[in-house]
Structures are given as structure tokens and as C-alpha cells.
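Colleague: Coordinates for the following, if possible.
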Amino acid sequence: MRASRLVTLLLLLQNRGRMTAEQLAGELEVSVRTVYRDVQALAAAGIPLYGDAGHAGGYRLVDGYRTRLTGLTADEAQAAFLAALPGAAAELGLGGALAAAQLKLRAALPAGLREQAGRIQERFLLDAPGWYGDADDTPHLAGVAAAVWARRAVVLRYRRWRAPEEVERRVEPYGLVLKAGRWYLVAAGSAGLRTYRVDQIIGLREQDEEFVVPDGFDLGAYWADYLDDFRARLHTGEALVRLTPEGARRLGVAPAAGGGRTEARVPIESVDHAHGEFLRLGTDVEVLEPAELRDRIAATVRALAARYTA
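Modeller: Now for the predicted structure:
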């Protein structure tokens, strides 16, 4: 356990530069006293690190020192190769960089871990896009990514679903998210933080203006909150339905005792959306409420019956 913590402490200093004992303790979830002992242990092992006193002090490694990655555990090495998404890297113009990084990582690993990493790539493939539909056309992804990296404002020409269908906005791009094969831009504008589908960006002009992301902004936390809000807005109504045992199974509803029909209230996004979803269940569902949805499904069934009878 301590050996793993020492390696983590070393990599933190290597990647972040100067860090205080309090910052290291927070990252490692240990006491400041434990950090002092760990730093002494690293120094005794010949690691060239030193500490500065004072308000702006902290621990840091001697400039130019880099450690080889022999501290990786088997699970960590496997995760590093499993986590790579070559398709996403290629879209961002980083395909060659990813390949080079993996070669360097593989070369730095001990023989046993190198063999395990190779088996991971032979047996597992991460394919981010959804099963149906072609990949989104994102001609401006590289430009958006460059602006995110450089912290430069951009003017977007954006296509949306409501009028006016095309809008132009100046935004400050905070980060990019890849969700189920689709890229999203999180950016701040005059209306606050917004999320934009990158495939709906039809024009992009980078501005000669740098910006600073507010302290405390966390892209992962923002995205989690965005998804929670999206799900809350997704199901704004409910329907009362009567289900066969098969219908209950397909909707994830507990079936009635004895194998009879089950009445249940289920969330729906809208009447239009529920109309199509419930038709997929055929005779395994009967909509009782709302009346508008029941009437819509009944009219569709009558039209289908007339067509097939004719």
C-alpha cells in the first residue's frame, strides 16, 4: 500500500510541479504527517526532490527529472491501454500522438506488464459510437478543440431545432465531451454556460481574445449535472397502462402475481414520443390514460387495420 502511495506522490510532483504538503495530503487522502514521512522516504531512496519554505513553498522535483513508469500495477497498465479511444483521438487530430504515446508507454513497462497490455488490446476494443446511424459529420471539431486548448473565444454559427434555426454567438469554450460517439462543446456565453452539439456547428471564427475559466469549474461535475437535468426534463408526464407479463418485462415493471395483466403508471417524454414507443409493444400494452394518447394509438390501429384489410 505504501509503495503504491510513494509512486503516486512521485507522479503527482512530476506532472504538476510544486505542491504543498497539504495539497499532496488531499490528493493521497492521508495526513500531512504521512506526507512528510513519505517525502523523507523518497529522498532517502535517492529521488532528487526538495522543499521550499514560506507562503509560496512546497515540494518539487529537480528540473528535468523524469521517472520511468515501472511503478504501474498490472491493473493500471491494462486500464491505460483499455482507455485509449483511437477513433476519438483521430478526430481531434491526435491519432499519431496516441500511437506514439502507447509505444512509449509499452517500452517503459516491465516485460510482464507489457505482455498483459498486449493481451488487452488483442481482446478488447472500445467502440464509442452508437450501433445505428453513421458517425456525426464534425468538420469544425479540430477548430473547436484548438480553441478549447488555447483558451480563446470563438464565434459560432450554430444550427438548432427552433426558430431562428441558425444563430451566431460569441462563446468561451471550456471543454469537449464525447458521449456515445457524439461530441459536445461546453461553453460560456452571454446567457451563461450552454452545451452545443459540435456536429450542429456550421461556422467557426476564432477570436484574438483569451479567457480564463473560473476557479472551481469542473467539466466532469458540470456534465453530470447537465445529464441529471436532461433526464429530469426528458420525462415530464406519465401514462397509465395495462400490460401483459411480456409487456411488463419489456418496460421493466413488476408483473402481477399469477401471470395476469398489470396496471402501472410509467413516465413519458411526450404524447408524440410515447405514441411510437407503445406501438412497438403491440398487443402487450393497452394505454388507459391520458385520453389523448389512447385516442392517437386507437386511430393508428384503425388506419393500419384498414390498410391491411384492403
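Colleague: CA only for contacts and neighbour counts going forward, please
Modeller: Fine.
Colleague: Need the residues that contact stretch 237-250.
Modeller: 254-256, 259-270, 281, 284-290 (CA atoms under 8 Å, 6 or more residues apart in numbering).
Colleague: Just confirm L126 is within a strand.
Modeller: No. Using DSSP: H, G, I helix; E, B strand; the rest coil, the secondary structure at L126 is coil, not a strand.
Colleague: Could you find the closest non-adjacent residue to it?
Modeller: L85 (6.5 Å; CA to CA, 6 or more residues apart in numbering).
Colleague: check contacts around the one you found.
Modeller: L85 touches L126, D127, A128, counting by CA under 8 Å, 6+ apart.
Colleague: For the stretch 151-300 of the chain, which segments count as strands?
Modeller: 152-159, 166-179, 182-189, 192-197, 201-210, 237-243, 262-268, 285-289 (DSSP state E, counting those that start in this stretch).
Colleague: Quick one, which of the contacts of stretch 237-250 are buried?
Modeller: P255, R261, T262, E263, A264, I268, L281, D284, V285, E286, V287, L288 (16 or more other CA atoms under 10 Å).
Colleague: check contacts around the third one.
Modeller: For T262, the contacting residues are R242, L243, T244, P245, A248, P255, A256, by CA under 8 Å, 6+ apart.
Colleague: hmm, 6 Å instead?
Modeller: The contact partners of T262, taken as CA atoms under 6 Å, 6 or more residues apart in numbering, are R242, L243, A256.
Colleague: got the angle for the longest helix belonging to the chain vs strand 285-289?
Modeller: The longest helix of the chain (DSSP state H) is helix 291-309. Helix 291-309 runs at 140 degrees relative to strand 285-289, counting by axes from the mean of the first three to the mean of the last three CA atoms, to 10 degrees.
Colleague: which non-adjacent residue is nearest F124?
Modeller: L82 (7.2 Å).
Colleague: separation between the one you found and W161?
Modeller: 37 Å (CA to CA, to the nearest Å).
Colleague: follow-up on the earlier one: reformat the strands of the stretch 151-300 of the chain as TSV; add distance to Q78.
Modeller: Below are the strands of the stretch 151-300 of the chain laid out as TSV (distance: least, CA to CA, whole Å):
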stretch	distance to Q78
strand 152-159	36
strand 166-179	22
strand 182-189	26
strand 192-197	32
strand 201-210	36
strand 237-243	44
strand 262-268	40
strand 285-289	46
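Colleague: Tell me which of those strands sits nearest to G220.
Modeller: strand 166-179 (8.9 Å; CA to CA).
Colleague: One more, so I can put them side by side:
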Amino acid sequence: MRASRLLSILLLLQTRGRATAQELADELEVSVRTIYRDVESLSAAGVPLYGEPGHDGGYRLLDGFRTRLTGLTTDEAESLVLTGLPAAAAELGLGAVVAAAQLKLMAALPAELRDRAERITGRFHLDAPAWYRGADRTPHLTEVADAVWNNCVVRMRYLRWAEPHETTRIVQPYGLVLKAGHWYLVAGAAERIRTYRISRIVDLHVLDERFTRPAGFDLAAYWQAYLEQFDARRHRGEAIIRLSAQVLDRLPHLVEPAVAQAALRTAGTPDADGWTRVTIPIESADQALPELLKLGADAEVLAPAELRERLTTTLDALNRIYGTA
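Modeller: This is a model prediction of the structure:
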């Protein structure tokens, strides 16, 4: 652990040019006293390191000195894809590993390229969760990730939407997907590939049994196909509605993309009042009701009759609450 910290100090100074003891202590999460001892050890080992007093002082390496001890460990090399996703890396239990890999990469770059890389880091930030929603609580994520890395079979208790809600599954974890702040496990189960939302895992045990990943399995391609099939499965019905010109223009900002695209694709010629008849996909009357209520008086449901009746009943109830005698 101490050897790793000494190397980190060396790489930090090589990357930044100057750093105070307090800055190094904060970066490495140790005390300032520990940094003093580490600097003495580096100097004793022949590293040309010196300190400058004053407000703009700190530790520096002698000009021209560069260490070549920048080789990546196996874990660091595997984590390179996550160097631009620090929050995701931390959730996976790889925060320290990713930080070490990134530091070694920066130290290995020439000064000009290092400055450009740091400029991008300071000007681009990825925030995965959707607006007005927090990320899922995922207490089993680290265990799942470990099973994915090591091809270990897992047994889990899982809460699903259908009855029975709680079920026990033994699965082969193929990969992890982060979608809009939510983590998903893609796994083989009963000769099928299934997708599980990790926040709905109640309990999980990593078994001693190992598995072999399917040859040619492409996680990104599977996920894209899953999303397309997901929309097709959940949109089991259609609704015919009339939309005012005002809401039709704003539809992509009010409803999900699949609904907005279907509406614009099926839009006919506006009637004498400027309203347009469109056909949109829906999951059910229960799901469509709150979505269409968002459109207010700029939308009228024509079919199916069940959905129109549900809207009428809801509007009557609202009128009883807010209406006048």
C-alpha cells in the first residue's frame, strides 16, 4: 500500500508540476504528516524532489526528471473504459483503481498533450441520472460486478412486476448496463438471456461455480435489440386522439420519443379548427391516462372507448373538486 502511495506522489508531481503537502494528502486521503514521511523516503531513495516555501510553494521534481514507472496493472487496464465515468466507477467499487489508471495515463503523456487532456476533463462532465429523478439504490452492485468480472454464477432473490413478485433465480451474469441512472444486469438464465434491474435484487450470493460466456456475445448489440423489443412488447394497444396545433408542435418535449414519433408519422391534414388526428401506441388505459392528462385541453381521445371513459370519469372527479356549482 505504501509503495503504491509513493508512486502516486511521484506521478502527481510529474503530472501537476507542483503540489503542497495538503493537496497531496487530500488527493491520497492520508494525513499531512504521512506525506512528509513519504517525501523523505522518496528523497532518501534518490528521487530529485525539493520543497519551495511560501504561499506559492510546494513540492516539485527537478526539471527534466521523469519516471518511467507508469505501467498499468491488470485491474487498471481493465478499468480504462471507466476513466470518464468516475461516479459509475465508484458505484462498481473501482473508484481508486480508475483514479490510479488515469493518473498513470496523464503522467505518461507529453506536457502539451497532458494540458489538452486536462482541459477536456475540466470542460466535460457526464451526469447519468435523468432530470428530477435520483439514481437507484443498488446495495448489491459491487457483488454483481465482481461476478461479471470473474464469470461466477449467482443465485438471487428478485422482485419482478408480475405475480409472483418475489422469485429466486440462478443466473450467469454477462454484463452491466447503466441507463439513465439505473443499473441493469444482463444474464443468462434457463437457456435465455434476460435483463434484471439491480435495484430490485433483494438478496444475492456469488456461487463457486464458473461459466463460459457465449462466443460472440455483444453486450451493446444485445442492449439495443432489447430496447427495441421492449417498446414493441409494452405498446400493446393504440389510441386515436386529436391534438391542437400548439401541443402538436411541443409533443416531442411532452411525451416519450416512441409516442411523439408515431404521432408525427400518422398526422393527417388539420381540420377546420386547426386540430390534427393522430394514432399513438399505448401500453394500457391505466398507463395512458396520466400521460394524456399532461396534454390538458389540447388533446381529445377518440378511441378506444375505455380510455375516453376513463378520462371523462377523471375530469368529472376533478370538476367536483375544483368546479363551481
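Colleague: ok, back up a step: show me which of the buried ones among the contacts of stretch 237-250 of structure 1 is closest to V167 of structure 1.
Modeller: I268 (30.5 Å).
Colleague: just checking, the closest one touches A232?
Modeller: No. If you go by CA atoms under 6 Å, I268 of structure 1 and A232 don't touch, sitting 11.2 Å apart.
Colleague: ok so, going back, run the contacts of L85 of structure 1 past structure 2 and keep the common ones.
Modeller: Of the contacts of L85 of structure 1, the ones still in contact in structure 2 (both residues aligned by TM-score structural alignment, their matches' CA atoms under 8 Å) are L126.
Colleague: most surrounded residue in the contacts of L85 of structure 1?
Modeller: A128 (15 neighbours; other CA atoms under 10 Å).
Colleague: any idea how far it is from A224 of structure 1?
Modeller: Relative to A224 of structure 1, and taking CA to CA, A128 of structure 1 is found at 18 Å.
Colleague: Likewise for L85 of structure 1?
Modeller: 21 Å.
Colleague: Repeat that for L243 of structure 1.
Modeller: Relative to A224 of structure 1, and taking CA to CA, L243 of structure 1 is found at 33 Å.
Colleague: Have a look at the two and say which one is more surrounded.
Modeller: L243 (25 against 11).
Colleague: what residue of structure 1 matches up with L311 of structure 2?
Modeller: Matched across to structure 1, L311 of structure 2 falls on I297, judged by TM-score structural alignment.
Colleague: picking up where we left off before, and L82 and W161 of structure 1? which has more neighbours close in?
Modeller: L82 (16 against 7).
Colleague: Could I get the full set of helices for structure 2?
Modeller: 2-16, 21-28, 32-44, 74-78, 86-91, 95-108, 111-123, 141-150, 219-234, 245-254, 257-266, 285-293, 305-322.
Colleague: out of everything not next to it in sequence, what's closest to P281 of structure 2?
Modeller: E238 (4.4 Å).
Colleague: centroid residue for structure 2?
Modeller: Centroid-nearest residue in structure 2, with CA atoms, centre = their mean: L178, separated by 3.8 Å.
Colleague: quick revisit: against R119 of structure 1, how distant is the match of L311 of structure 2?
Modeller: Distance from I297 of structure 1 to R119 of structure 1, by CA to CA: 52 Å.
Colleague: So for the two, which sits in the more crowded spot?
Modeller: More crowded of I297 of structure 1 and R119, by other CA under 10 Å: I297, with 19 against 13.
Colleague: Tell me how many other residues crowd the closest residue to the more buried one other than its chain neighbours.
Modeller: Counting by CA to CA, 6+ apart, I297 of structure 1 lies nearest to H275, which is 6.3 Å off, once chain neighbours are set aside. Neighbourhood size, H275 of structure 1 [other CA under 10 Å]: 19.
Colleague: Residue in structure 2 paired with H275 of structure 1?
Modeller: Match for H275 of structure 1 (TM-score structural alignment): L289.
Colleague: sorry, back to before: chain center to the longest helix of structure 1: distance?
Modeller: The gap between where helix 291-309 of structure 1 is centred and where its chain is centred comes out at 41 Å by CA atoms, centre = their mean, to the nearest Å.
Colleague: Now it on structure 2. Mean distance?
Modeller: Aligned to structure 2 and superposed, helix 291-309 of structure 1 gives a mean residue distance of 1.0 Å (mean CA distance after the TM-score superposition for structure 1).
Colleague: Flag every buried residue along that helix.
Modeller: L293, R294, I297.
Colleague: and V154 of structure 1, how many neighbours?
Modeller: Counted with other CA under 10 Å, V154 of structure 1 comes out at 23.
Colleague: Is it in contact with G203, as I believe?
Modeller: No. At 10.0 Å, V154 of structure 1 does not count as touching G203 under the criterion of CA under 6 Å.
Colleague: which ones are touching R265 of structure 1?
Modeller: A239, L240 are the contacts of R265 of structure 1 under CA under 6 Å, 6+ apart.
Colleague: Translate it into the numbering of structure 2.
Modeller: Match for R265 of structure 1 (TM-score structural alignment): T279.
Colleague: which one is that match nearest to, not counting chain neighbours?
Modeller: I240 is the one closest to T279 of structure 2 (CA to CA, 6+ apart), at 4.6 Å.
Colleague: The one you found and A88 of structure 2, how far apart?
Modeller: 41 Å.
Colleague: what does V259 of structure 2 give?
Modeller: 30 Å.
Colleague: same thing with Y59 of structure 2?
Modeller: For Y59 of structure 2, the distance to A88 of structure 2 - CA to CA - is 32 Å.
Colleague: how close does E292 of structure 1 sit to V266 of structure 1?
Modeller: 16 Å.
Colleague: same check, this time on L42 of structure 1
Modeller: 59 Å.
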